[in-house]
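**Student:** Predicted model and sequence below, questions to follow.
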Amino acid sequence: MRSFRKPVLLAVLGVVSLAACAKVPGDARKPADTPKAGASLARTAGSTVEAKPAAGTPDARAIDAIRVLEPRAVVEHVGNAPLPGFREVVVAGQVAYVSDDGRYLFIPGAGGALYDTVNKNNLTEVSLAGLRTKLLQQIPQSDRIVFAPPNPRHRVTVFTDISCGFCRKFHSEIAEYNRQGIAVEYVAFPRAGIGSDDYRQMVSVWCAPDRRKALTDAKNDRMPPMRTCKNPVDMEYDIGQRAGLTGTPMVIADDGTQLGGYVPPDKLREILDKMEPAKKAG
């Protein structure tokens, strides 16, 4: 099974990378290998030839913008861009575009984004977070499969698939997420697509008398009996598509921020704790 990860440049620039299974129809049956911890993707200056333009030029400002986000990054190329007012840069084989004044960084392609390097904001994520919040409000609590501690400190919505290796790893630690004070609210995203075997199995989970047990069993290769009923799987799948899902699991905070794919329980708690002051200020 293939796994989806953000482009290398996003990881080099310190952006949260996704450990997730790709949304690829027909690729949902074979369990994934156990995910391995990724090494740092930032290159050292001695491992490649670094571009060194004259100080004060747009090229130099482009490199400075990259360094603001990731001081260790090595810009291998900087030059003219097809976008007026931008310079083209290459970091670790990935192309990005930096505005001539060095403020805005645009990473094209799937999972791409526009960054404000002065305020260190992902402007694309800010826009998508608002959209996700509205979309998730359309999913009733009764249509979610919830694993929560008695008095949760944090709550996340997780788009999940029963066959994805990263989804299974996430769920294998569900008790620890709860111990960390995190309530996990699962919604369905059969990444092999509507009408697939994966889809029918997820419908069976959502139609089971005990959804929590059925989901846990399914993630451990103990598929529940095939059932059909009025269920939210189609609706949740559609919302996942509209929310920009590219892989499962997709973990979303209450404010719509995408927090990653598989994130270890202690790390997720740390991220959510750091978000609290911003939430109160907002």
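**Tutor:** Structure received.

**Student:** can we go C-alpha only for contacts and neighbour counts from here?
**Tutor:** OK.

**Student:** and Pro25, that one's in a helix?
**Tutor:** No: assigned with DSSP: H, G, I helix; E, B strand; the rest coil, Pro25 falls outside any helix and is coil.

**Student:** Distance-wise, check it relative to Tyr104.
**Tutor:** According to C-alpha to C-alpha, to the nearest Å, Pro25 and Tyr104 sit 35 Å apart.

**Student:** Quick check on those two: which one has the bigger neighbour count.
**Tutor:** With neighbours defined as other C-alpha atoms under 10 Å, Pro25 and Tyr104 compare such that Tyr104 has more, 22 against 13.

**Student:** Quick check: the gap between that one and Asp59.
**Tutor:** 13 Å.

**Student:** can you check Val98 too?
**Tutor:** For Val98 relative to Asp59 (C-alpha to C-alpha), the value is 9 Å.

**Student:** Can you work out which residues contact both of these two?
**Tutor:** Counting by C-alpha atoms under 8 Å, 6 or more residues apart in numbering, the common neighbours of Val98 and Asp59 are Arg87.

**Student:** So if I had to pick from these two, which one is more boxed in?
**Tutor:** Neighbour totals were compared for Val98 and Asp59, and Val98 leads with 30 against 27 (other C-alpha under 10 Å).

**Student:** any idea whether Tyr186 is helix, strand or coil?
**Tutor:** strand.

**Student:** putting a second one here so we can go through both:
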Amino acid sequence: MQRLPARCSVRAQRRDEDRVLAAVRKAYPGTAVDRAVRTPMPGVYEIWMGANVAFVSSKNPRYMVFGRLVDLKTMRDLTDAKLRAARVIEAEPSERAADGPAYIGPMPVADAITVKRGTGRRVLSVFTDPSCGYCRQLEHELQKLTDVTIHYYLLPFQGREAPLAIWCAKDRPAAYAAAMGDAPMSVVREAICEHPIDRNQALAAKLRVQATPTLLFGDGALVPGVMSADELDARLSAMLDKSKIKEGVSDATLSFE
């Protein structure tokens, strides 16, 4: 099969999104518009206003359509996961936390892009999509953490091309960092290497991950949305302290016996 390269870059996509965003803001100066995001439908962009979303044509932003974008071929609601994430991000930190442990057990770290800083003793798993704006926002916070090991599980919620391009890169952590920053990233239409994208999607479904980003902590708690570096640092440190206490109790028991 012949490969069909799509000479599209993340930087070019963001320029288009910035252009549409500027046009909408000019047309509606009294409306607080956060961002514009390209959709799979050519010429149609999501316009986000807090936790609310509308759709506009890039050629004429005069009219907005409020609703959801649905892929009728797969019968998948493409807007639902983003709406959930937006509502979670606008909630208070206490409201964002999961009700309890969602998963406790070994994770398939071989299917993740792993980044280690410092001692790496504090461990965090992140379900992420390189085309997700909130994932970029979270990455800015994650970059501030020290002594941490982060496992990134790539998901194709907004298309498979970008996750595949990152996984098939020679330096996956660098490719992911570039996608989360301003560097251009070439995208191909088909996989050029063995990849875990389908397994990651199955894992996400098993854990009921419905939006990106979603964080999985060592105690099994799933937290969707963006957390600040201070929130993350406090939670990871508290978990590490609990782990040390358990180790101390175990050592004392062994010595007593």
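**Tutor:** Yep, it's here. Bear in mind that the values here come from a model prediction, so they are computed numbers and not experimental data.

**Student:** How alike are these chains, TM-score-wise?
**Tutor:** The TM-score (TM-score structural alignment, normalised by the length of structure 2) is 0.54; 169 aligned residues with a C-alpha RMSD of 3.8 Å.

**Student:** Where does stretch 234-246 of structure 1 end up in structure 2?
**Tutor:** The aligned range for stretch 234-246 of structure 1 in structure 2 is 198-210, by TM-score structural alignment.

**Student:** Which of the residues in that stretch are classified as buried?
**Tutor:** For stretch 198-210 of structure 2, burial by neighbour count (16 or more other C-alpha atoms under 10 Å) applies to 200-201, 203-204, 209-210.

**Student:** TSV please, covering those and showing distance to Gly248 of structure 2 and secondary structure.
**Tutor:** Below are these laid out as TSV (distance: C-alpha to C-alpha, whole Å; DSSP: H, G, I helix; E, B strand; the rest coil):
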residue	distance to Gly248 of structure 2	secondary structure
Asn200	35	helix
Gln201	38	helix
Leu203	33	helix
Ala204	34	helix
Val209	34	coil
Gln210	37	coil
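
**Student:** what's the neighbour count on the nearest residue to Tyr177 of structure 1 once chain neighbours are set aside?
**Tutor:** In this structure, Tyr177 of structure 1 finds its nearest non-sequential neighbour in Pro265, 5.0 Å apart by C-alpha to C-alpha, 6 or more residues apart in numbering. When neighbours are defined as other C-alpha under 10 Å, Pro265 of structure 1 has 20 of them.

**Student:** next one: His151 of structure 2
**Tutor:** His151 of structure 2: 23 surrounding residues under other C-alpha under 10 Å.

**Student:** cool, and the one 10 residues further on?
**Tutor:** Glu161 of structure 2 has 18 neighbouring residues, counting by other C-alpha under 10 Å.

**Student:** Can you tell me how far it is from Gly220 of structure 2?
**Tutor:** Going from Glu161 of structure 2 to Gly220 of structure 2 by C-alpha to C-alpha gives 30 Å.

**Student:** And the strands in structure 1?
**Tutor:** Under the criterion DSSP state E, structure 1 carries strands at the ranges 3-4, 20-22, 75-80, 86-91, 94-99, 104-107, 113-116, 121-122, 145-147, 154-160, 182-188, 247-248, 250-253, 258-260.

**Student:** nearest to Ala218 of structure 1, of those?
**Tutor:** strand 154-160 (11.8 Å; C-alpha to C-alpha).

**Student:** all helices of the stretch 151-282 of structure 1, in order?
**Tutor:** Listed in chain order, the helices of the stretch 151-282 of structure 1 (DSSP state H, counting those that start in this stretch) span 165-172, 174-179, 197-207, 211-218, 233-242, 265-281.

**Student:** wait, which of these is closest to Leu123 of structure 1?
**Tutor:** Nearest of the helices of the stretch 151-282 of structure 1 (C-alpha to C-alpha): helix 265-281, 16.0 Å.
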